[in-house]
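# With the sequence up front, the predicted model follows.
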Amino acid sequence: MNTVLPDVFTEVLARHGDRVAVTDADGSLGYAALADRARAAADTLARHEVPGERLRVGLYAANSTDYVVGYLAALFAGAVPFLADSAFGPFELSRIAEDCGLDLLVHAPGADVRAVVDRAPGDAGGIGALGVSRVRRYDAPRPRLLDDTEVCRFTSGSTGRPNCIEFSGAAVSAAAANWAKGTGLTAGDRIACFAALSNGLAFNTSLLAAFLPGASLHLSQGLPTASRVVRLLEGTAATRLVAFPALYESIVRRAPKEGFATVRAAISSGAPLRETVREEFTRLTGVPIHNYYGVAEAGPLTYAPDGSGSGLGPPLPGVRLLAEEQGIRVRSESMGSRYLNAPGVFEERLDGEGYYRTGDQGHLVDGVLHLTGRTSRLVNVGGRKIDPIEIADVLRAAPGVLDAVAFEAENQHGEPALAAVVAVGAGVTAQSLRTHCAATLPSFKVPGILRLVDRIPANSIGKPSVERLRRLLGEPRND
């Protein structure tokens, strides 16, 4: 099989030599040193080759230089990296391991991987501070990868299982090259990234994209508080800030007086950013926020170069975008190929011309995209898509629950949050329901807003009344 990404990274790492490539709180690596460490780690992974098949390596950890080394090591070893969200819990991780037929798992030393690994965590060695464990075998045969698949990432599935998106090396390379070209990324840029590298916001804008021109990538570890953001920006003299809307809202609430002197652009995506937050952030810091619109299955699609807040910008190079009454359709050079673990589902969202139906609604004004809503039911909280039907089903399975409805609402800060109204019997508490959810769902899928009622309010045809459900959230609590 002819691969793309190993050759691209080999050339890039050699070309930029001793320039700083990536840093975290524990240190930094130049381009040449990153190549050396990745090659050595690739030898560790290659010892576990599966005869006649490509090794499947899950990456399950927070951002770090070791994470970047592990990603490159998988590519250099001829393996396929599967980038799992570190917020996934053991239950969701085990579904991924079984659905995708993982061979190895690269994970943080403290991660709960006991339900997935075949032996003690770290039994297959390590990559820096990260452990490498063999994944136990499952009875079901594992699905076959497409011949040109080089990277797999995940998005929320309609069945409660994360959908595994297969990407060709050409698609990943195009996403990075078109982002760098479309946003003017240069060797002089220093990118402070607060989004997980497993997420499209960081993966498309801050991994290969940063390395192509020789820029440097600076990663934060731990909870991204406003003070931690300021420290990283000052310590690295960052020129770009990449983060989800929630972080910008946190910065606005903290109202920092310094730390942004070198930052020329802040990039936001994953969820809508309120105009009041955009304006206040720029007033406080002097830094414009540039919207970026992307879809997990299709990569980066638009970028607003002026940071004015009027829309999401025009399409990036390599992107064709149609905004119609039925919703937004896109076709891009960075398009995923299919869902490995959900045959036919991805293909159903493609039309006869190869355009992907995004589920978003919007329109183009002078070539600039403006979103107006969603055609699908998924809830967008902090850049993660959540299926409310999945959440309601989990709640209904809890002892004492009569019925449940989950939906998107606003928390006390006006930010999007996952809410649930639950009809319960005697003895059920909000805490018991959260504990029940946490046993099977990752933390970001546990409803942040819970209201307990005797019965779910319905409309005239017997369906839950969304208007009355939202009104309930504003009434005094009795639970």
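Thanks, I have the structure now. Fair warning: this is a prediction, and the values are worked out from it, not measured in the lab.

# hey, let's count contacts and neighbours off CA atoms from now on
OK.

# and residue 434, what helix or strand is that in?
helix 430-438 (DSSP states H and E).

# then this one, side by side with the first:
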Amino acid sequence: MKRIAVIAPEGTLDLAALEDAADRGGLRFSAAGIPSGALVALMLPNCLAFVPAYLALRRLSATVALIPPKYRARELEAIRRGVAPLCFVTTKTATQAPGLAARRVALVDFPCAGEQLAVVFPPENERTSVIPPGTVLLKFTSGSTGQPKGIAFDVANLETEATNIVRGLGIGPDDMILAPVPLCHSYGFDLGVLTLLQAGCTLALEKGFVPRRMLQDLASGRVTVFLGVPAMYRACLALPASVDASPRVRYLLSCTAPLPASVITAFHARYGAAICQHYGSSETGAVTTHVPAQVLERPDSVGRPMGDVAVSVVDAAGHPVAPGVEGEVVVSSGAVAHGGYVLGAPADRTSFQPGGYHTGDVGRFADGFLYVHGRVDDLINVGGFKVSPREVIDVLESYPAVSEAAVVGVRGPSGEEVVYAAVTLSRAATEADILAHCRSRLAEYEIPRRVDIRSSLPHGPTGKVRLRAQDVRL
């Protein structure tokens, strides 16, 4: 019986067909002008061709840069000037994307692709960043300025990451991973692509997210691991009460942004399934995953460290703190990017230190479980009192009418920093209603100066809310 490797809306590939497509695809990329050892940007959506295209480039010993198709002119120009990829491999229709300038385009009849792939050669420029020797993969994540940060990984990093995930989640050949999240992002690539290649399991891809269809897939008994994000679980809770499904999945994962405990408990109460928060970053790979049997006892935890990952919590001087005490989360693992940042602000590079990667996340340990409470640099200084945006968000999202919330610190009329919140609603409510809810649960200095009710909140390519103080006016 043939083992299915990839399932996508366009079709399926068994393991033998996947290897064959990668072999033939490598030859066609070579014929299109990609030499051995080049740095190539892979900019594909979730599709049947993604995994074989990645493998085809690796057959050519290429350093592969994963580029989100949602990137636009500013991000693409920063990447082109910073790391100077020889070419971009993308869909034929994406060649018209703003910022994807071309001096030459070669169309490739790639095996298993629903349409021709395009190899776009941009105008030549001198690379402004140094790519460390041994780099085989570049991931990109948004920096504090909104410009992409490039992160360099070698073969050992990827092998360690794959091993940590496969062993940590107990993935085997009989598992099926359902991934509606982008494979070009660290979450989808590591837990989807690397896991498929390491364990020989099945990777099922979705190009979009439809709540009812997702619940049907999860109740079918075929899917064993689901790669979700908070917005997906919120959308399932917003479905009419007549929608009934019981997910039969070993791991319902949630990553890329914190998931409030209230959503976890509400989802379990309605659907009978526990959502496991998975904590990691583009720089570190997988760090922790919750234990399904422990989720309801600790719904606000992100779980325990995975595999060979060592996690510590340190004070401002870098010294470990006692269990229960908050500090900065530091991660040490063979999966942490060997080359650090190759593109980004100089200040970002200080996160990589001999003792591990300083995540910038505020966390604490209790009984071996990690709890993450926000970002070190997100703390809002209200008259000398420090306010965690995460804590305010949790209170806002515990109000029944609030679907999603974001909190930032902004300057008030007198120049003082104040708490600003923006929310979306699932049913009618007023700012006064929401503030009354906050007053019963927050200290006076933590209460938002304003709650802005919006039809939607800005999200980045991975679904994470990206509300910036400079975009807010009181």
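All right, it came through fine. A quick note: this is a predicted structure, and the numbers were derived from the prediction, not measured.

# returning to what we had before: which helices and strands sit right next to the helix holding residue 434 of structure 1?
Counting contacts by 3 or more Cα pairs under 8 Å, 6 or more residues apart in numbering; DSSP states H and E, helix 430-438 of structure 1 packs against helix 388-396, strand 449-453.

# Centre of the chain to the helix or strand just after the last one, how far?
So that's strand 449-453 of structure 1. Moving toward the C-terminus from strand 449-453 of structure 1, the next helix or strand (DSSP H and E) is helix 466-473. Taking Cα atoms, centre = their mean, to the nearest Å, one finds helix 466-473 of structure 1 lying 30 Å from the centre of the chain it belongs to.

# Check stretch 80-92 of structure 2 too.
Distance of stretch 80-92 of structure 2 from the chain centroid (Cα atoms, centre = their mean) equals 22 Å.

# what stretch of structure 1 does it fall on?
Using TM-score structural alignment, stretch 80-92 of structure 2 lines up with residues 97-109 of structure 1.

# So what touches the matching stretch?
With contacts defined as Cα atoms under 8 Å, 6 or more residues apart in numbering, stretch 97-109 of structure 1 is touched by 55-62, 70, 96, 116-117, 121-122, 126-127, 129-138, 140-143, 164, 340-341.

# So which bits of it are buried?
Neighbour counts over stretch 97-109 of structure 1 (16 or more other Cα atoms under 10 Å) mark 97, 98, 99, 100, 101, 102, 103, 104, 105, 106, 107, 108 as buried.

# Next one: the first one relative to residue 146 of structure 1, how far apart?
As defined by Cα to Cα, to the nearest Å, residue 97 of structure 1 lies at a distance of 18 Å from residue 146 of structure 1.

# For the most centrally placed residue in structure 1, give me its contacts.
The centre of structure 1 sits closest to residue 199, judged by Cα atoms, centre = their mean, with a distance of 2.2 Å. With contact set as Cα under 8 Å, 6+ apart, residue 199 of structure 1 has these partners: 85, 153.

# counterpart of it in structure 2?
For residue 199 of structure 1, the residue aligned by TM-score structural alignment is residue 185.

# Over to the aligned partner of residue 212 of structure 2 in structure 1. Which of the three states is it?
Alignment note (TM-score structural alignment): residue 212 of structure 2 maps to residue 227 of structure 1. When classified by DSSP: H, G, I helix; E, B strand; the rest coil, residue 227 of structure 1 comes out as helix.

# and if you look at residue 264 of structure 2?
Using three-state DSSP as the criterion, the local structure at residue 264 of structure 2 reads helix.

# burial of it, as a residue count?
23 (other Cα atoms under 10 Å).

# Over to residue 367 of structure 1?
11.

# Which stretches in the stretch 1-150 of structure 2 count as helices?
Under the criterion DSSP state H, counting those that start in this stretch, the stretch 1-150 of structure 2 contains helices at 15-31, 50-59, 73-83.

# Okay, strands next: where are they in the stretch 101-250 of structure 2?
104-108, 117-121, 137-142, 148-153, 176-179, 202-205, 225-228 (DSSP state E, counting those that start in this stretch).

# among those, which is nearest residue 262 of structure 2?
Of all the strands of the stretch 101-250 of structure 2, strand 225-228 sits nearest to residue 262 of structure 2, with 16.6 Å by Cα to Cα.

# coming back round to it: can you report how many residues lie near the match of residue 212 of structure 2?
Neighbour count for residue 227 of structure 1, taken as other Cα under 10 Å: 14.

# quick one: what helix or strand has residue 372 of structure 1 in it?
Assessed by DSSP H and E, residue 372 of structure 1 sits inside strand 368-374.

# first vs last residue of the match of stretch 80-92 of structure 2, how far apart are they?
By Cα to Cα, the extent of stretch 97-109 of structure 1 from end to end equals 18 Å.

# next one: stretch 328-346 of structure 2
One end of stretch 328-346 of structure 2 sits 20 Å from the other (Cα to Cα).

# dump the residue contacts of the nearest residue to residue 174 of structure 2 once chain neighbours are set aside.
With Cα to Cα, 6 or more residues apart in numbering as the criterion, residue 174 of structure 2 has its nearest non-adjacent residue at 5.9 Å, and that residue is residue 201. By Cα under 8 Å, 6+ apart, the contact list for residue 201 of structure 2 reads 4, 5, 171, 172, 173, 174, 175, 176, 177, 195.

# Please repeat the previous calculation with a cut-off of 6 Å.
172, 173, 174, 175 (Cα atoms under 6 Å, 6 or more residues apart in numbering).

# What lines up with it in structure 1?
Checking TM-score structural alignment: residue 201 of structure 2 goes with residue 215.

# Likewise for residue 302 of structure 2?
Residue pairing (TM-score structural alignment): residue 302 of structure 2 is matched to residue 312 of structure 1.

# And residue 311 of structure 1, how far from residue 39 of structure 1?
Applying Cα to Cα to residue 311 of structure 1 and residue 39 of structure 1 gives a distance of 43 Å.

# Residue 39 of structure 1 pairs with which position in structure 2?
Checking TM-score structural alignment: residue 39 of structure 1 goes with residue 23.

# Can you report how many residues lie near its match?
Residues near residue 23 of structure 2, counting by other Cα under 10 Å, number 19.
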